[in-house]
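1. here is a sequence with its predicted model. Questions after.
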Amino acid sequence: LSTIRHMESQVKRLDKEIERMMKGFTQTLTSVKGIGPVYAAGLLAEIGDIKRFDDHHALAKYAGLVWTQYQSGEFEAENTSRMRTGNKYLRYYLVQAADAVRKYDTEYKAFYQKKYQEVTKHQHKRALVLTARKLVRLVHSLLRTNQLYIPPERRD
């Protein structure tokens, strides 16, 4: 039990140190409610220079948030599997950030609910990964334009 408490205190110390170090960076990811300094630091560390990626499709492919295509002639399969390639650490940060963002942002919450209700098996995992793929577009856009995020309810 004392080992667990010690590890938890070390995690808190690391989180505070990451938060302190992130204050020195100019970035817009933390303007999204749900993406804190730890997720933002992880995303920035794994993405590196956003100019390496031409568009959000390239970033999604780098993260491994793309699906295989099965087609033959006019037939195109609806059920396809996610490719098992890509940066697993970036994928982890995107999925965890998507889980946090969906709790605060109405647009992401509605998207998650829609995807959750579409299937009967693996609902949460599937909806979460698809929400993470949607978040890739936002992350790419925020890092490219260097503008703060405005939630849908505050736009207009």
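-> Great, that's in hand.

2. make it CA atoms for all contacts and neighbour counts henceforth
-> OK.

3. now the most centrally placed residue in the chain, nearest residue through space, not along the chain?
-> Residue closest to the average C-alpha location in the chain (Cα atoms, centre = their mean): Leu94, at 2.3 Å. Spatially, and ignoring its direct neighbours in sequence, Leu94 is nearest to Ala132 (5.5 Å; Cα to Cα, 6 or more residues apart in numbering).

4. this is the comparison structure:
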Amino acid sequence: MIDELDKQVEVLEGRIEDRVLESPAAQLLLTIPGVGQTKAAVIVAELGEIERFDTHKEVVSYAGLDPVVHQSGETEIHGSISKRVQARCAGP
């Protein structure tokens, strides 16, 4: 059974690779150091049509990659990424 599942995983990985290679957005993402085919595919799937965002800040916020910043007077503390993405990554 494990061998059969491994074969299915290989087939699906091949399909994902083909789709990534077809996507201009994914191709552009592949030029970023540390972004491989899997990450590029996930980013493209997560964002959908990039044209629906007016600014890069909207993309970052939508993806939940904006860092938490606490400010008080002259003190500024930068935290981790926002809770929105952490909640999505945690799953149901």
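-> Noted; the coordinates are in hand. Source: prediction; values computed, not measured.

5. picking up where we left off before, in what helix or strand does the residue nearest to the centre of the first structure lie?
-> helix 88-101 (DSSP states H and E).

6. separation between the aligned residue in the second structure for Arg13 of the first structure and Gly36 of the second structure?
-> Arg13 of the first structure maps onto Val11 in the second structure, with residues paired by TM-score structural alignment. Counting by Cα to Cα, to the nearest Å, the separation of Val11 of the second structure from Gly36 of the second structure is 18 Å.

7. can you show me the helices along the first structure?
-> Secondary structure of the first structure (DSSP state H): helices located at 2-22, 37-47, 56-63, 88-101, 106-118, 123-145.

8. and the closest residue to Gly86 of the first structure other than its chain neighbours, how many neighbours?
-> The shortest distance from Gly86 of the first structure to any non-neighbouring residue, by Cα to Cα, 6+ apart, is to Gly64 (4.1 Å). By the criterion of other Cα atoms under 10 Å, Gly64 of the first structure has 19 neighbours.

9. Gly64 of the first structure against Tyr89, yeah?
-> No: the pair Gly64 of the first structure / Tyr89 is not scored as a contact, 10.0 Å apart, by Cα atoms under 8 Å.
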